[in-house]
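Novice: based on what follows, work out the 3D shape:
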Amino acid sequence: MSENIANKVVVITGASSGLGEATARHLASLGAKVVLGARRADKLEKIAGEIRTAGGEAEYLKTDVTVPSEVQALVDKAVSAYGRLDVIINNAGLMAIAPISELKVDEWDRMIDINIKGVLYGVAAALPVFQQQKSGHFINISSVAGIKVFSPGGTVYSGTKYAVRAISDGLRHEVGGDIRTTTIEPGAVESELKYGSSHQESADMLGAFYQLAIPSDSVARAIAYAIEQPANVDINEIVLRPTVQDF
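Specialist: Predicted structure coming up:
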C-alpha cells in the first residue's frame, strides 16, 4: 500500500541520525516528501542532499524541539514548501540512564524538555494544520521503557516515555476521527540514543545491552506500515523489539 505514502508530506524531528534518518530515507524512497528537523544542520543538509540525489524530495531546517518557535518554524516550512502537512513524527529523544540516587537533576530536566515537551510542541504546531485540513497523522516515538520501567537507572527516562504514551492516548480521544495517532514503542534499536548517559557504569551497561540491537530501519518500516493504512484505519500502537530481548 505504498501508494498511500507517495506524495504525503512528512515532518520528522530528530532526523539527523538513527531512527529519524532511517525513517526519512525509507519514506522518501516510497515517494513521501520529507521535511527534516534536528539541531545538527550539517547532517540534515547531507541527508536531504542524498535523498534528492536518489530522486526523492526533501527539505530541512535546524530545529531544537525544546524551543516551541523552532518546532513551529519546521511545520511552517513544510506547509510553505509543499502546501500541506500529512504526518508529523515526533522522534527527537534523549536517554540519560543513571541511578536516581545520582540526582542528575539537569539530565532529568533535559529528558523532560526533549522527550515530553518536545512532543507537545510538535502537537501544538501540527494540530491546527491538521484540523484545518480535516486530516493528519501524529506518530509519537515512545519506547518499551514506556511499557515497563527500564531498570536499573531508567526511572526518569521511563517516566518520560510513559508520558508520551499517555499524551498519545489522550490525543487520540480528543482529536480522533479525521486525525490519526500512532505510538511506536521500540526496544533496543541501533541509534545514538545509547550514548546519552553521563554515568559511566550505566553507559557501560547500555553498551553491553545494545549488542542485541536491531537496525533503525526496522522502526522505519513499522512507521511506514502505520502511514500506509487507509484513512479510516488508525494503527494505535506498535511495539517492536529484538527477538532476543525478553523485556
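Novice: could you use CA atoms for every contact and neighbour count after this?
Specialist: OK.
Novice: next, the contact list for the most centrally placed residue in the chain, please.
Specialist: Centroid check for the chain by CA atoms, centre = their mean gives Asn91 as the closest residue, at 1.5 Å. Residues near Asn91 by CA atoms under 8 Å, 6 or more residues apart in numbering: 12-15, 19-20, 119, 140-141.
Novice: let's see 6 Å
Specialist: Asn91 sits next to 13-14, 141 when contact means CA atoms under 6 Å, 6 or more residues apart in numbering.
Novice: who wins for neighbours among the residues you listed?
Specialist: Within the contacts of Asn91, neighbour counts (other CA atoms under 10 Å) peak at Thr13, which reaches 31 neighbours.
Novice: what comes up buried for the helix or strand where Asp106 lies?
Specialist: Following DSSP states H and E, one finds Asp106 within helix 105-111. By 16 or more other CA atoms under 10 Å, the buried positions in helix 105-111 come out as 107-108, 110-111.
Novice: just send the residues you listed back as TSV, with distance to Ser135 too.
Specialist: Below are these laid out as TSV (distance: CA to CA, whole Å):
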residue	distance to Ser135
Glu107	36
Trp108	35
Arg110	32
Met111	30
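Novice: this one as well, want them side by side:
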Amino acid sequence: MNSGIQNKVVVITGASSGLGAETARHLAKQGAKLVLAARREDKLKSVAAEVEAAGAEVLIKQTDVTDKAQVQALIDAAVDKFGRVDVLINNAGLMAIAPISERKVDEWEAMLDINVKGVLYGIAAALPVFEKQQSGHFINISSVAGLKVFSPGGSVYSGTKFAVSAISEGLRHEVGEHIRTTTISPGAVDSELKYGSSHEESSAAVQEFYKSAIPSDSVARAIIYAIEQPADVDINDIVLRPTSQEF
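Specialist: Here you go, the predicted model:
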C-alpha cells in the first residue's frame, strides 16, 4: 500500500468507463476509499464490484454533472459515508467534434454543460469541505486540446478545455495555501470520448486519429503520481500524449 493514498477518500465523476473507471481500479489497489459517480448506474455497479473485489470501500452515486443539485448531493453523500473528501477528480467529459459551420448548437451546449459547468459544480460543492478540513485536492481533466486548438472541427471542444485549464490555474491561485489543484491534459487516450461526434466525417477522422491512442491507465498512473505526493507538494500540470502524437 502507498501511504500517500491509503484511506484517502476520492470522488470520481465519469467513473463508469474509460479514464474514470481505470483510475478507480488503480486507486483501489493503493487502498483509497472511493466514491464513484456517473449517469449509467449499471456500469457504475460493475466498476464498483471490481474495486470491491480488490478490497476497496466504495460508494456509488448516480450523478449527472450538468445538474448542480446532483453534484452537491454526490459530495454530501461522500461526507455522510466517509466523514470527509480528500480528492475530487472532475473527469466527466464530452468531445463532439464538428465544424462550426455545421452549427451543432445542442452539442456546443452539452460540451459547455459537462466540460465546464460540470467542473465548476464540482468545485462549488467540494470547496467548502476542503476549506473546513484545511486540506483537499482538485484534479481536473483537461486535454492537449486545451493547450492548442484541435482543428479542424474541435474549436468548441478546445474552448471548453482551455476553460478548464484557466479555471484550474485561477483556482490554484485563490485557494492554494492548503488545497492542491492539478490539471491533467491527455492527448489521444483510449476511452469512450472518441465516440462523441455525431458529424459523420469528423467522427471518421477522430476514429483514425485515435488508432494511435495509449491506454487509459496512462492517465490513471499520472493521477496516482499527483495524489501520492506529500501535502506540501502540488503537482499543477501534467501533459501526456502518445509518443507518436505530434500535437
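Novice: just give the TM-score of the two.
Specialist: Remark: TM-score between the superposed chains equals 0.99 [TM-score structural alignment, normalised by the length of the first structure]; 247 aligned residues with a CA RMSD of 0.8 Å.
Novice: mind checking which of the contacts of Asn91 of the first structure land in strands?
Specialist: Residues of the contacts of Asn91 of the first structure located in strands (DSSP state E): 13, 141.
Novice: which member of the contacts of Asn91 of the first structure is positioned nearest Ile214 of the first structure?
Specialist: Lowest distance from Ile214 of the first structure to the contacts of Asn91 of the first structure (CA to CA) belongs to Ile141, with 16.1 Å.
Novice: got a list of what that closest one touches?
Specialist: By CA under 6 Å, 6+ apart, the neighbours of Ile141 of the first structure are 91, 183-184.
Novice: with Ala15 of the second structure instead?
Specialist: Shown in contact with Ala15 of the second structure (CA under 6 Å, 6+ apart): 21, 36-38.
Novice: ditto for Asp64 of the first structure
Specialist: Here Asp64 of the first structure is in contact with Arg39 (criterion: CA under 6 Å, 6+ apart).
Novice: quick one, longest helix in the second structure?
Specialist: For the second structure, the helix with the greatest residue count under DSSP state H is helix 155-175.
Novice: so which elements touch whatever helix or strand comes next after that helix?
Specialist: As assigned by DSSP H and E, the chain's next helix or strand after helix 155-175 of the second structure is strand 179-186. On a contact count with 3 or more CA pairs under 6 Å, 6 or more residues apart in numbering; DSSP states H and E, strand 179-186 of the second structure meets strand 136-141, strand 237-240.
Novice: for these, give me a markdown table that also has distance to Val156 of the second structure.
Specialist: Converted to a markdown table, these look like this (distance: least, CA to CA, whole Å):
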| stretch | distance to Val156 of the second structure |
| --- | --- |
| strand 136-141 | 16 |
| strand 237-240 | 20 |
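Novice: most tightly surrounded among those strands?
Specialist: Stretch with highest mean neighbour count among these: strand 136-141 (a mean of 25; mean count of other CA atoms under 10 Å).
Novice: mean deviation, it versus the first structure?
Specialist: Taking mean CA distance after the TM-score superposition for the first structure, the mean distance separating strand 136-141 of the second structure from the aligned residues in the first structure is 0.2 Å.
Novice: chain center to that strand, what's the gap?
Specialist: Distance, stretch centre to chain centre, for strand 136-141 of the second structure: 8 Å (CA atoms, centre = their mean, to the nearest Å).
Novice: the residue of the first structure positioned farthest from its centre: what secondary structure?
Specialist: Most distant from the centre of the first structure: Ser101, at 28.9 Å, with distances by CA atoms, centre = their mean. For Ser101 of the first structure, the assignment made with DSSP: H, G, I helix; E, B strand; the rest coil gives helix.
Novice: so what corresponds to it in the second structure?
Specialist: Aligning on TM-score structural alignment places Ser101 of the first structure opposite Ser101 in the second structure.
Novice: ok, its match - contacts?
Specialist: By CA under 6 Å, 6+ apart, no residues touch Ser101 of the second structure.
Novice: if we can go back for a sec, from the contacts of Ala15 of the second structure, which ones fall inside strands?
Specialist: Counting by DSSP E, the part of those found in strands is 36-38.
Novice: save the residues you listed as a markdown table, and put in neighbour count and distance to Leu147 of the second structure too.
Specialist: A markdown table is the format used below for these (neighbours: other CA atoms under 10 Å; distance: CA to CA, whole Å):
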| residue | neighbour count | distance to Leu147 of the second structure |
| --- | --- | --- |
| Leu36 | 29 | 28 |
| Ala37 | 27 | 27 |
| Ala38 | 23 | 27 |
